[in-house]
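> Just need the structure, nothing else, for what follows:
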Amino acid sequence: MAMTLRLTPEQDRALTLLAEAQGSSKHEAAVRAIVSAANRLLNDATVAQLARDVLPGHAALESRIRRTRR
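Sure, this is the predicted structure:
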């Protein structure tokens, strides 16, 4: 599926640097970044669900974990 990605000059520079660091095209760097972000988000959601299922009082623990990630 085709898609147009509109970036600010700063975002384009960041994507260029990312692509250069990976030794890839900007397209491939953008795709990798999207996949990586999705994996982190889904993994975080899985861990949060496990905490809710297994740990009583998980809300306080989950809140502490999220604060330390910032």
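> all contacts plus neighbour counts: C-alpha atoms, from now on.
OK.
> and the gap between Cys10 and Leu17?
Careful, residue 10 is Glu and not Cys. Using CA to CA, to the nearest Å, Glu10 is found at 11 Å from Leu17.
> scratch that, Ala2 is what I was asking about
Taken as CA to CA, the span from Ala2 to Leu17 is 23 Å.
> this one next, for a side-by-side:
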Amino acid sequence: MAMTLRLTEEETEILRQQAEREHRSMQEVARLAILERAERSVRDQHVRGLARVVKERHAELLARLAE
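The predicted structure follows:
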């Protein structure tokens, strides 16, 4: 699916420089950034869920440690 990405001149220059550093096209750098962001979001949500489980499972101990 094709799409248009509107960037400021500054954002375009940042993307251009990053693409040059990675020896990739600007399109590839943008595409990979989107994938990395999505993966990080899923991972962060998973970690928050695990933290919630630990907090619930060990609520009594955590309360005692907080005293």
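> related to what we said a few turns ago, what about Ala2 and Leu17 of the first structure, which has more around it?
It is Leu17, of Ala2 of the first structure and Leu17, that has more neighbours when counted by other CA atoms under 10 Å, with 14 against 4.
> Can you find which helix in the first structure contains the most residues?
What stands out as the longest helix in the first structure, according to DSSP state H, is helix 26-54.
> Spatially central residue in the first structure, please.
Central residue of the first structure (CA atoms, centre = their mean): Ala37, 2.3 Å from the mean position.
> what residues are up against that residue?
Not one residue lies near Ala37 of the first structure by CA atoms under 8 Å, 6 or more residues apart in numbering.
> Asp44 of the first structure versus that one, what's the distance?
Distance of Ala37 of the first structure to Asp44 of the first structure, computed by CA to CA: 11 Å.
> Okay, and Thr12 of the second structure sits in which element?
Assigned by DSSP states H and E, Thr12 of the second structure belongs to helix 9-22.
> Could you give the number of residues near Ala29 of the first structure?
Using other CA under 10 Å, Ala29 of the first structure has 20 neighbouring residues.
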